[in-house]
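[1] just need the structure, nothing else, for what follows:
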Amino acid sequence: MSAGRPVEKLPLPAEVTILMAQHIGAPAEPLVKKGDPVKVGQLIAKSTGFVSANIHSPVSGVVNKIDNVPDTSGYRRKAILIKVEGDEWDESIDTTDELVKDISLSREDILKRIGDAGIVGMGGATFPAHVKLSPPPGKIAGVLIINGVECEPYLTADHRLMLERGSELVVGIRILMKVLDVKKAVIGIENNKKDAIEAMQKLVAVEQGITVQPLKVQYPQGGEKQLIDACIGRQVPSGKLPIEVGAVVHNVGTAVAVYEAVQKNKPLIERVVTVTGLSVGNPGNFMTRIGTPVSALIDAVGGLPDDTGKVIGGGPMMGKALSSLAVPVTKGTSGVLVLPDPEARREKSQSCIRCGKCVSACPMGLSPYLLMTLTEKDILDRAEEEKIMDCIECGSCSFTCPSHRPLLDYIRLGKGRVGQIMRSRTK
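    All right, here's what the predicted structure looks like:
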């Protein structure tokens, strides 16, 4: 539906809402106050730890207030609200379209610039990029894997980036290779994106050490561990990170953001967002400033269809239903999906019939039916033993369940509780 739609620039909204917690890790701390003038690209919130990320103003204007506002999950989070006035950029940012190929910065300077720019994983995980690029002592990366799979149905943001900004992507990959000191990079792309595969193969034909790996169309191949196995045949052990098998994975959008940060001194202030749905009048892909209300994206595609049942932040498998269209776009917002009412309705949950379909569907080899029960009964020590934290929240279990059990909902709840227990042990 939107794969053939080139990326359009979304007009600036009247006000943006910049959440302080739009990345994994500690929320950023505001550096501005009500009434302060800001420019595009100006640092407005500072990271508060190693696993955290800086936040920059995506617009120019005046800080309206700092308040707690609902995020995409409905929880109230601290945010900076900025009234938009014009579009004045920080003078240090190169706003030209000229491709800068030569990488002049040292590894240390590149890493610092990536951290300063507030770049996070843009495939949805939002893990701070500078942390991924800093392997722990004794761990050495041997291969960089670029995730161009975009296996979630309906979403096409990464697809369009590969088609429209492939040259910048390749430079971004070379920058990441320099930081990691690796000689090999693999771009994984599923076979349903043949135009992207062809375009990237042409671009990397003259590059040393960069290859394109066409992949079988198989959900959820965009998961890190699944992609590593598909691209290089290595399996990441339970509870371990990709670096354990010498791999580091970054999303296509992240690599382009790295190019902009290192070569153009541009922080992460905007991203491509797919807006689509079966009844949407004019689906498309939009370059959207962070903090833009979802309502502005809905307006850009012709408004909500009459048969709308739910609006999902993300895709149909891993996305979450939005409680309001006023929630802002964040660094991890890859798409907005408008579901018609018949598709949006959940069937009535029934008793588990022990069919085992959820077990067969789980890409991580877990027992979703059991993890749901353990969470319901608050048997969290057993849930931890059953490796609930290995769940990648792909939604395959809920999708295949003939009893329409809300398996993923409970597993997410259980992961949150078990995660709290695990963190308490390290304090």
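[2] only C-alpha atoms for contact and neighbour calcs from this point on.
    Noted.
[3] give the contact list for residue 58.
    Listed by CA atoms under 8 Å, 6 or more residues apart in numbering, the contact partners of residue 58 are 39, 40, 41, 269, 270, 289, 290, 291.
[4] how about the secondary structure of it?
    When classified by DSSP: H, G, I helix; E, B strand; the rest coil, residue 58 comes out as coil.
[5] in strands, which of the contacts of residue 58 fall?
    270, 289 (DSSP state E).
[6] just the closest of the contacts of residue 58 to residue 10, please.
    residue 289 (7.9 Å; CA to CA).
[7] centroid residue for this structure?
    Taking CA atoms, centre = their mean, the centroid of the chain lies closest to residue 124, which sits 1.9 Å from it.
[8] so what's that residue closest to, chain neighbours aside?
    Nearest residue to residue 124, sequence neighbours excluded (CA to CA, 6 or more residues apart in numbering): residue 332, at 4.6 Å.
[9] any idea which element that neighbour lies in?
    Using DSSP states H and E, residue 332 sits in no helix or strand.
[10] I'd say residue 296 and residue 13 touch.
    Yes: applying CA atoms under 8 Å, one finds residue 296 in contact with residue 13, separated by 7.1 Å.
[11] who's more crowded, these two?
    residue 296 (20 against 17; other CA atoms under 10 Å).
[12] list the contacts of that one.
    If you count contacts by CA under 8 Å, 6+ apart, residue 296 has them with residue 13.
[13] ok, back up a step: now the contacts of residue 58 in TSV, with distance to residue 85?
    Converted to TSV, those look like this (distance: CA to CA, whole Å):
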residue	distance to residue 85
39	9
40	11
41	14
269	16
270	17
289	14
290	16
291	15
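[14] just the closest of the contacts of residue 58 to residue 229, please.
    residue 270 (31.2 Å).
[15] count of neighbours near that closest one?
    20.
[16] could you tell me which helix of the chain is the longest one?
    helix 407-425 (DSSP state H).
[17] the structure of the following sequence is requested for comparison with the preceding one:
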Amino acid sequence: MSVMQIWDIPGGIHPPERKDLSNKTGIQRAPLPARLVLPLNQHIGAPAEPVVAVGEPVLKGQLIAKANGFISVPVHAPTSGTVSFIGPQPYPHVSGMLVPAIVIDTDGQDQWSELQPCSDYRALEPSALLELIRQAGISGLGGAGFPTAVKLTERPTQKIHTLIINGTECEPYITADDMLMREFAAELISGIEILVHLVNPEQVLIGIEDNKPEAIAAVKQAVAERPFQVCVFPTKYPSGGEKQLIQILTGVEVPSGGLPADIGMLCQNVGTAVAVHNAVILGKPLISRITTLTGEALARPMNVEVLLGTPVGELLNFAGLDERALNRLIMGGPMMGFTLPNIDVPVIKTTNCLLASSAAELPAPTPAMPCIRCGECAEVCPASLLPQQLHFFALGQDHEQLKAHNLFDCIECGACAYVCPSSIPLVQYYRAAKGEIRDLEQKQLKAEQSKQRFELRQERLRLAEEKKEAERKARLERAALAKAAQADNPALKSTEATAAPKASGLSDELKKLKIQASMAQVALKKAEKQLATHNTPELHAQVSELRSAAEEAQKTLDAALAAEPASASTAPTANDAELKKAKIDAAMLRAQLRKLEKIEAPTAEQATELQQLRSQLEAAEKLLASLQATPAPAPAKPAIAANDDELKKAKIDAAMLRAQLRKLEKIEAPTAEQATELQQLRSQLEAAEKLLASLQPPEKQAPAQTEAGVVDPLKKAKIELAMARAALKKAEKAETDTDQLSTLTAAVSTAEQALHAAEEASSKPAPQLQRSDKRPVDEATRALKTEVAFARADLRKLERDDNAEAIALEAARSRLSAAEQALSAHQATDPTL
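    Take a look at the predicted model:
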């Protein structure tokens, strides 16, 4: 075996190792606890999902929680027993938080489930072998706990040419990997061979620091003639970091922000390799690990093979914990570990050490002082960063500068804080800044996704609008082509002229009458709905007019249907057909013009089309006005019936125009478009009323005018008095000021006088007034009636509520019954009622 060249890393420190406390005795087996607590998230990624229920018996090695996602691993039962609880349990974290976990009460039998070993793993496909490792629940046992199967998946852009096995274990006090290499060297080499079969690298490097001579000898003996190189290098902290070990063994640096796989390298811990051997060769899932129990507060420091989920307190008692000497309990080493808030937490897959230190062994840090810019932190940084600059940027929350100074290249080894003469906890600032940056990036990502969804929606709406506009233009072009073809084809004109008298007989007249009757009914129903909502004299008058018009239209239609055989040869005049066509063309042009005028920023094409529509609408309105001014020739037969039809139609048109006009006049602040439409409606109503007056017979001129709403002083005075009284009543309810009430009262008085004058001037007989003597209601009766009304309202409200309680309903019914009985009793005893 050739001697490998060894490189050095920048920075680094040499803290007291204190490994001799726990590496003098062999690995011992920890006692079986009565209760195991297995958190569902013992690794980086999504927590596992339970597949067992409370009360269900389980066997050793049985699956109890399946992987929940790609970056996730399952959890298995470390021993046989019964699932007693699934829910929040203490978790080994500095915050003392609770996480979902499965609790197993052990039965002491330690009975295995059926194992499925695979001695001939070379016959398996790589995907099947990866799935076997994944289902064994193996995650990295050296630090962060990244799922091993995910890490072993080759990147499609880079082949792994170097496999590095990390046996460095550079942090003080920890000897778990040292003892594992001494006692399980054969299993380690077997696990490495499985990894080699999966990855197929060009070389395999096993890195071990020179302070582990027994482990080095055992591994070299187990390697034997295999093409694996055992690389021994000087002890320095933190040479066990993944990127630092790659630089030491190969001289190649991992790019900033990159991964070892980016340069074709893969690192695995020695404990992970042994777990791979157990999973593939023996069929055993990851249910235990080697953990160092050390510190001066323990009587018997040692390394133990402990079941996952074992309470930390039981392990420390097994090692002879002196609670009086215990100052801090650290999970991990003194450099990168964290202080546990209590001893009730369980051992998990990443628990490589429990350090029970005394006050003299690890004294409390002195209070932090201001940075003196000595530069010692920069000299020991293994990632060649500027820790003092990162500290200042973290204090100022300058995230852009933190990223520019490669904050995320920091491995949080703690070397900078160890040498800081001001005792500044630098690593804590870096961790907090990393968390803030990740949170902000997550929020920015969500905001960007929301923005993209909004922009895509706007684009869809724009495309839909463009499609509608294109379809509209296509319809207009087809209509224009059809008109042009009709104008240029004399044969088509003669055919239409010949067919017109045949097709435009009484059937067209019936169709027109049906449409008029239907429109009158629609207008009547709409007015009746408004009257049901707002009961005003004005709406009463409007409904009466529309009802009369609807009845007249229906009578006219019935008469035309009855006379259809006799009048089959009667044809409408050409003037009516042209007038109808002119109205339809003007209405369509007006609708298209309004739609285009609503566009806030029209394009040049839309502006041109807008101008064309305005010109066309102006011409159409001129044509319509000329056709309306031209009197239609009276039909030959029957003259009286045709005159009646025109009269009914005029009444319907006037009533509908009046209803539309009143509806628009109610708008308090009309837009320019609404004001224009209001003016047009007034002009059309005036023309319709003139036409109606001209169609009235001479003996009915005055009544017709009155019915059309032209002159009827009495009716007008009644409406104005009703509106004045309604305004006064509304102001009184709103508690309006005295001046406005006086004005409204004077208006009511003036309207009453105008009504009296109109009644005197009218030829109608004066109404007979019938007065009834209303007895006043006494206060007791009023109070009892009010109580009955309130009780009934509360009961109905509760009955409508689906979530109302039965007790509340019963109480409401009792209240209503008592109120009604009290009212009845009072009315029976009062002789005036």
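[18] just give the TM-score of the two.
    Here the superposed chains carry a TM-score of 0.95, computed using TM-score structural alignment, normalised by the length of the first structure; 422 aligned residues with a CA RMSD of 1.7 Å.
[19] what does residue 389 of the first structure align to in the second structure?
    Residue pairing (TM-score structural alignment): residue 389 of the first structure is matched to residue 408 of the second structure.
[20] next one: residue 149 of the first structure
    Checking TM-score structural alignment: residue 149 of the first structure goes with residue 168.
[21] surely that match is in a strand?
    No: looking at residue 168 of the second structure with three-state DSSP, it is coil, so not inside a strand.
[22] touching, it and residue 238? I think so.
    No: contact criterion CA under 8 Å: residue 168 of the second structure and residue 238 do not qualify, at 9.2 Å.
[23] the stretch 251-400 of the first structure: strands as residue ranges?
    Taking DSSP state E, counting those that start in this stretch to define them, one finds strands in the stretch 251-400 of the first structure at 270-276, 284-289, 308-313, 320-321, 335-340.
[24] tell me how far the fourth one is from the chain's mean position?
    Which is strand 320-321 of the first structure. Here the centre of strand 320-321 of the first structure is set off from its chain's centre by 15 Å, with CA atoms, centre = their mean, to the nearest Å.
[25] other residues contacting that strand?
    With contacts defined as CA under 8 Å, 6+ apart, strand 320-321 of the first structure is touched by 72, 73, 310, 311, 312, 313, 314.
[26] which among these gets closest to residue 254 of the first structure?
    residue 314 (16.7 Å).
[27] relative to residue 322 of the first structure, how far out is the closest one?
    Residue 314 of the first structure sits 10 Å away from residue 322 of the first structure when distances are taken as CA to CA, to the nearest Å.
[28] could you do residue 143 of the first structure as well?
    For residue 143 of the first structure relative to residue 322 of the first structure (CA to CA), the value is 37 Å.
[29] just to revisit the earlier point, the residue nearest to residue 124 of the first structure matches what in the second structure?
    So, by TM-score structural alignment, residue 332 of the first structure is matched to residue 350.
[30] do the same with residue 175 of the first structure
    In the second structure, the residue matched to residue 175 of the first structure (TM-score structural alignment) is residue 194.
[31] how about residue 217 of the first structure?
    Checking TM-score structural alignment: residue 217 of the first structure goes with residue 235.
[32] count of neighbours near the residue lying closest to that match once chain neighbours are set aside?
    Among residues not flanking residue 235 of the second structure along the chain, residue 209 sits closest, at 5.3 Å (CA to CA, 6+ apart). Neighbourhood size, residue 209 of the second structure [other CA under 10 Å]: 22.
[33] can you check residue 287 of the first structure too?
    Counted with other CA under 10 Å, residue 287 of the first structure comes out at 16.
[34] map it onto the second structure.
    Using TM-score structural alignment, residue 287 of the first structure pairs with residue 305 in the second structure.
[35] check contacts around its match.
    Contacts of residue 305 of the second structure by CA under 8 Å, 6+ apart are 27, 28, 29, 30, 288, 289, 290, 291.
[36] ditto for residue 291 of the second structure
    176, 303, 304, 305, 306, 351, 352, 353, 354.
[37] contacting residues for the last one?
    Going back to what we said before, that points to residue 354 of the second structure. 291, 292, 293, 294, 329, 330, 331, 332, 333.
[38] could you do the fifth one as well?
    With contacts defined as CA under 8 Å, 6+ apart, the neighbours of residue 306 of the second structure are 29, 30, 288, 289, 290, 291.
[39] what lines up with the second one in the first structure?
    In this case it means residue 30 of the second structure. Using TM-score structural alignment, residue 30 of the second structure sits opposite residue 10 in the first structure.
[40] its match: how many residues sit nearby?
    That count, for residue 10 of the first structure with other CA under 10 Å as the rule, works out to 17.
[41] touching, it and residue 286? I think so.
    Yes: with contact defined as CA under 8 Å, residue 10 of the first structure counts as touching residue 286 (5.7 Å).
[42] overlap in contacts of these two?
    residue 297.
[43] now the counterpart of residue 70 of the first structure in the second structure. Nearest residue, chain neighbours left out?
    Under the alignment (TM-score structural alignment), residue 70 of the first structure pairs with residue 90 of the second structure. If the residues on either side of it in the chain are set aside, residue 90 of the second structure comes closest to residue 98, at 4.6 Å by CA to CA, 6+ apart.
[44] ok, now which ones touch the one you found?
    Counted by CA under 8 Å, 6+ apart, residue 98 of the second structure has contacts 88, 89, 90, 91.
[45] can you list contacts of the host helix or strand of the first one?
    Spelled out, that is residue 88 of the second structure. Using DSSP H and E, residue 88 of the second structure sits within strand 81-90. With CA under 8 Å, 6+ apart as the test, strand 81-90 of the second structure has contacts from 37, 39, 52-59, 96-108, 344-346.
[46] equivalent analysis for stretch 341-348 of the first structure, please.
    307, 308, 309, 310, 404.
[47] can we see that at 10 Å?
    Residues from elsewhere that reach stretch 341-348 of the first structure (CA atoms under 10 Å, 6 or more residues apart in numbering): 278, 306-312, 316, 321, 338-339, 402-406.
[48] kindly supply the PyMOL command isolating those of these that are buried.
    PyMOL command restricting the contacts of stretch 341-348 of the first structure to the buried ones, with burial defined by 16 or more other CA atoms under 10 Å:
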select buried, resi 308+309+310+311+312+316+321+338+339+402+403+404+405+406
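[49] ok, residue 143 and residue 322 of the first structure, which is more surrounded?
    residue 143 (23 against 19).
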